[in-house]
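Visitor: Fold the following.
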Amino acid sequence: MLKAREVKTVQEARAIVEGRGLSHVKVGLFDIDGVMRGKYMSREKFFSSLDKGFSFCDVVLGWDVKDQLYDNARYTGWHTGYPDAPVRILPDSCRDIPFEENMLLFLAEFDQRAQAVCPRAALRRVVERCRAAGFEPFAALEYEYFLFDETPHSVREKGFRDLKPFTPDWFGYSILRNSVHSELYGEILDMGERMDFPLEGLHTETGPGVLEAAIAVDKAEAAGDKAALFKTFMKILAQRMGLMATFMSRWSSDYPGQSGHIHLSLRSADNGESAFFDRSQPTGVSEIMRQFIAGQQRLMPEFLAMLAPTVNSYRRLVPGFWAPTGANWGVENRTTALRAIPGNGKSQRVEYRLGAADANPYLALAAALGSGLYGVMQQWQPSDPIEGNAYALTPEIQQTLPATLWDSAQRFKSSEAAKELFGSEFVEHFAASREWEEREYRRHVTDWELDRYFEII
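Guide: Reported below is the predicted structural model:
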């Protein structure tokens, strides 16, 4: 019998649904913030949609993570009446859902005009530009996330305070923790294998209840799917087990933030050889890799909103907490934003360490890959690599980044490189969504303000 990940065509998608005797399948797509939206679809509707596509209310491209409507977007809004947007099903995305017996999941992508602001389509366009330039991009994402012995109800009842971490204290790379809780680790690893986002590594990080998962490398478009699915289904699995997982960039001022590092490399589309590896160089960094790093470095301030897309993202970007604070690079240097990792023709790559766990995987990957490709196309050269502690550098050498989401949105909105890579309509829409996010934050009074000003000022 045909297996889920063997499905490649419309005909095979029909066959597997018929073979399992399913009355419904699950179909999902990802919104601007990387949140998966979708529904169960009847077999008849699914079969029709495989051929003709289906419609999905475009409000999911016009609201935030709390389903609040943007008031500043041109693409959709009350002024358009929130019409349906065309969506196409991706047959080769078929996956089993381990905890829904016999159920299948298919990913979808916005089509026609809606492609202009669709996050997955934005990544696909960058991948297509890479291929047109003669490269096949490969990527792997890794995430840090905290687990809590809480439920969606209990965290709200507590006002998100005094939460109980899944495990106590600081204990990175702990064999004790993963052995005591081997059943949970086994469930996570098994889910990754069965849903085709296999984990190359899974371990505790530094902090109470924090884990790090490294997803195996794949072609860039598939890597985006795998990262987006991992984030979604890790949260699902945790809640099914009476726990909660958060991918907030930084949930507490007492602990380091949560990264979403991106590993990238380019291979020749002709012969599959690494475009990043040059054995004649001491660290193996080829001219193409230097240009790629230069593009990432120079465009990092302009593309930051795609990699740090929430107000909370900027709580992580502070010195001394394993997060970069400047647009710099180094060879095997974890204090820099870009870490060149020497290896061989198979493993030579760059790690984009600026990425946070809260970013939309498709957009973070599109930004990291697109900026690198742009550097290759422009034949830019990077600054000298940083040796030692990048946090100790002066602001001029650091090449500082925008400090707030609002500032990042303004840089992105005016970026000619962003418009060329992602399209003017996407740039306008995404920048508007980040401006909305910042304005929503400014409307609310924080606990810090009450504690600081209520009595004394």
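Visitor: going forward, measure contacts between C-alpha atoms and count neighbours the same way
Guide: OK.
Visitor: The residue nearest the centre of the chain: what's it in contact with?
Guide: The C-alpha lying nearest the average C-alpha coordinate of the chain belongs to Pro361 (CA atoms, centre = their mean; 1.8 Å). Contacts for Pro361 (CA atoms under 8 Å, 6 or more residues apart in numbering) come out as Gly34, Gly224, Ala227, Ala228.
Visitor: Go through those residues and give me the one with the most neighbours.
Guide: Gly224 (25 neighbours; other CA atoms under 10 Å).
Visitor: Tell me which other helices or strands whatever helix or strand that one lives in touches.
Guide: Applying DSSP states H and E as the criterion places Gly224 in helix 220-240. Here helix 220-240 touches helix 119-132, strand 135-148, helix 182-194, strand 244-246, helix 361-378, going by 3 or more CA pairs under 8 Å, 6 or more residues apart in numbering; DSSP states H and E.
Visitor: buried sites along the first one?
Guide: By 16 or more other CA atoms under 10 Å, the buried positions in helix 119-132 come out as Pro119, Arg120, Ala121, Ala122, Leu123, Arg124, Arg125, Val126, Val127, Arg129, Cys130, Arg131.
Visitor: Export those as JSON lines, with columns for distance to Arg334.
Guide: As requested, the buried residues of helix 119-132 are exported to JSON lines (distance: CA to CA, whole Å):
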{"residue": "Pro119", "distance to Arg334": "29"}
{"residue": "Arg120", "distance to Arg334": "29"}
{"residue": "Ala121", "distance to Arg334": "31"}
{"residue": "Ala122", "distance to Arg334": "29"}
{"residue": "Leu123", "distance to Arg334": "26"}
{"residue": "Arg124", "distance to Arg334": "29"}
{"residue": "Arg125", "distance to Arg334": "30"}
{"residue": "Val126", "distance to Arg334": "27"}
{"residue": "Val127", "distance to Arg334": "27"}
{"residue": "Arg129", "distance to Arg334": "30"}
{"residue": "Cys130", "distance to Arg334": "27"}
{"residue": "Arg131", "distance to Arg334": "30"}
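Visitor: how about this one, so we can line them up?
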Amino acid sequence: MSELTMPANGVDRGEEAVRAVRLEATNHEGSFLGKTLTPKKFASGTDSGFAFADLLFGLDLGNAPVLGFAFPDWRGHLNDVYFRPDMSTLVEWEPGRQAVIGDYWLKDGRPVPICPRNLTKKMNSRLASLGFTATVAVEIEATVFEESVHEARARGYQGLTPLGGNAGTGYHLAKSKDWTGYMDAVAQRLDAIDIEWEAWSDEDAAGQIEINLAPGDPVAVGDAWARTRQIMREVAFDLGHTVTFMARPTAGYGQASHINLSLQRDGVNAFYAEEGPSEAMRHAVGGLLATIEGNTSIVLPQITSYRRLVDLSGPPVTASWGISNKTTAIRAVCGHPSYSRLEYRVPGADANLYLALAGVLAGVIAGLEHRIEPPEPVAEMAWCMPPGEITRLPDTITKAAAALEADAILRDLLGSEFVDYWVGSRRWEWMQFHTAGGDPSAELSAWESARYFELP
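Guide: Predicted coordinates:
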């Protein structure tokens, strides 16, 4: 991290003066948005914030205004919302350019109710009030293609060549050098701005990679996630390739964004107990299962998100938990004072991690506050179970939106303004798909590729 000082013609960084500062934040869709300012302009607004039109939360991924439901009082007349920088996130993005992450606030000092980063902060504070500190980690999955982004656009994102060859069953080292070169370049960029990563590897689909970010505070991990994806895009552009975080970019395997979570109390892992899941872990699981159907709307945000939910293909399809059982939605890792944790396996690669973390933390908070006991863990495979034996996750964007709308726990914790706005925007997305060229019977429609390949 760096401190901002202001000589006359830029920020003094030794040999390289800073010529510009980029503001960075996500909207509700997970798109990384911002402005680039002169150092002088940035210094003038570090306390007051910087105005953005409210449309940053009011446009869909096709750049159309989202309509069809009641607007909150802060949206509808191109009102300004205000970006406030978090100076602890200021980094040198590249020579001559700094970058800073922030969140969005209303003129009266209230947070924008659907600001993703502020929702994570809100849930983090609520958890702290219970005496717990959360540590989270995220697995980022993406697919890289040989073609440049310009060629990918010209092809409608169809028929692209996976980078590194056709090996795609996981952990393959038999990759062409361009695949390794891409990931080496990504790792170097992450190191340069102090984003700690732990591992990267070949994933199941051809051209697919997974990178694991180091555990940390939920807000800080959300920041690292947003910047890592931006770096992966920029490196792909620089090397003449293209990368996508689409939930299912081809008719093959999908892509996830698994969240690992542990809780500490007085410096001790609250999820550890010698005999198995601790009381805190059980209650956390109970809360997560009580909210899992509603949270599905948040962690599977787009039409294509639900094309991942296929039995035996990797993603969970049931509202279930198990001990060391990767076929369930929530995997409990037990038996170690340091590593006991929960893995929330539902989120797709297209989820906004800030919102996903807010929803997951809300479920955990509810479980702890209400001492919700979970059902017995699933010991067998949680795919292909007989109908009625276990609840299946909502498998369409509208079913999930209805589940969130009816979820009293998430409404109470995340706020009705967020829930109502999110549900309205998901129903709008369903309508756009069905009226603007989407094909429900296709494995993957051209409309989805055009809408989701580059954004979020």
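Visitor: of all the buried residues of helix 119-132 of structure 1, which comes closest to Glu449 of structure 1?
Guide: Using CA to CA, Pro119 comes nearest to Glu449 of structure 1 of the buried residues of helix 119-132 of structure 1, at 35.2 Å.
Visitor: still on that earlier bit, so what does the residue nearest to the centre of structure 1 match up with in structure 2?
Guide: In structure 2, Pro361 of structure 1 lines up with Leu353, judged by TM-score structural alignment.
Visitor: any idea how far Ala220 of structure 2 is from its match?
Guide: The spacing between Leu353 of structure 2 and Ala220 of structure 2, counted by CA to CA, to the nearest Å, is 11 Å.
Visitor: Overlap in contacts, the two.
Guide: Counting by CA under 8 Å, 6+ apart, nothing touches both Leu353 of structure 2 and Ala220.
Visitor: part of a helix, is Arg411 of structure 2?
Guide: Yes: assessed with DSSP: H, G, I helix; E, B strand; the rest coil, Arg411 of structure 2 lies in a helix.
Visitor: Where does the helix holding Gly224 of structure 1 end up in structure 2?
Guide: Mapping helix 220-240 of structure 1 onto structure 2 (TM-score structural alignment) gives residues 218-238.
Visitor: Now do that stretch: everything it contacts.
Guide: Stretch 218-238 of structure 2 is contacted from outside by 26, 32, 101, 117, 120-121, 124, 134-138, 140, 144, 148-149, 182, 185-186, 189-190, 195, 213-215, 242-243, 353-354, 357, using CA under 8 Å, 6+ apart.
Visitor: That one vs structure 1, average distance?
Guide: Compared with structure 1 after fitting, stretch 218-238 of structure 2 deviates on average by 1.5 Å (mean CA distance after the TM-score superposition for structure 1).
Visitor: thinking again about what came up before, gap between the match of Pro361 of structure 1 and Asn166 of structure 2?
Guide: Going from Leu353 of structure 2 to Asn166 of structure 2 by CA to CA gives 29 Å.
Visitor: try Arg84 of structure 2
Guide: Distance from Arg84 of structure 2 to Asn166 of structure 2, counting by CA to CA: 45 Å.
Visitor: Ok, Pro337 of structure 2 next?
Guide: 40 Å.
Visitor: quick revisit: the helix holding Gly224 of structure 1 to strand 135-148, inter-axis angle?
Guide: Counting by axes from the mean of the first three to the mean of the last three CA atoms, to 10 degrees, helix 220-240 of structure 1 points 10 degrees away from the direction of strand 135-148.
Visitor: Need the contact partners of stretch 328-343 of structure 2.
Guide: 258-263, 268-269, 271-277, 281, 285, 315-325, 344-346, 378, 381-382.
Visitor: Next, the distance between the ends of that stretch.
Guide: Stretch 328-343 of structure 2 has an end-to-end distance of 10 Å (CA to CA).
Visitor: Likewise for stretch 12-19 of structure 2?
Guide: Termini of stretch 12-19 of structure 2 sit 10 Å apart (CA to CA).
Visitor: Break down the stretch 1-150 of structure 2 into its strands, ranges please.
Guide: 20-26, 32-33, 36-37, 50-53, 80-85, 91-94, 97-105, 133-145 (DSSP state E, counting those that start in this stretch).
Visitor: Could I get those strands in JSON lines, plus columns for distance to Gly207 of structure 2 and mean neighbour count?
Guide: Formatted as JSON lines, the strands of the stretch 1-150 of structure 2 follow (distance: least, CA to CA, whole Å; neighbours: other CA atoms under 10 Å):
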{"stretch": "strand 20-26", "distance to Gly207 of structure 2": "26", "mean neighbour count": "23"}
{"stretch": "strand 32-33", "distance to Gly207 of structure 2": "23", "mean neighbour count": "15"}
{"stretch": "strand 36-37", "distance to Gly207 of structure 2": "33", "mean neighbour count": "16"}
{"stretch": "strand 50-53", "distance to Gly207 of structure 2": "37", "mean neighbour count": "17"}
{"stretch": "strand 80-85", "distance to Gly207 of structure 2": "36", "mean neighbour count": "22"}
{"stretch": "strand 91-94", "distance to Gly207 of structure 2": "27", "mean neighbour count": "18"}
{"stretch": "strand 97-105", "distance to Gly207 of structure 2": "30", "mean neighbour count": "23"}
{"stretch": "strand 133-145", "distance to Gly207 of structure 2": "5", "mean neighbour count": "23"}
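Visitor: would you turn those strands into TSV with distance to Thr5 of structure 2?
Guide: Below are these laid out as TSV (distance: least, CA to CA, whole Å):
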stretch	distance to Thr5 of structure 2
strand 20-26	12
strand 32-33	25
strand 36-37	15
strand 50-53	19
strand 80-85	15
strand 91-94	13
strand 97-105	12
strand 133-145	33
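Visitor: So for Ala205 of structure 2, which of those strands sits nearest?
Guide: Nearest to Ala205 of structure 2 among the strands of the stretch 1-150 of structure 2 is strand 133-145; the distance by CA to CA comes to 8.0 Å.
Visitor: Between helix 116-129 and the closest one, find me the angle.
Guide: Angle, strand 133-145 of structure 2 to helix 116-129, by the same axes, to 10 degrees: 150 degrees.
Visitor: what's strand 133-145 of structure 2 aligned against in structure 1?
Guide: So strand 133-145 of structure 2 sits over residues 136-148 in structure 1, by TM-score structural alignment.
Visitor: mean shift of that stretch relative to structure 2?
Guide: Its matched residues in structure 2 lie on average 0.7 Å from stretch 136-148 of structure 1 after superposition (mean CA distance after the TM-score superposition for structure 1).
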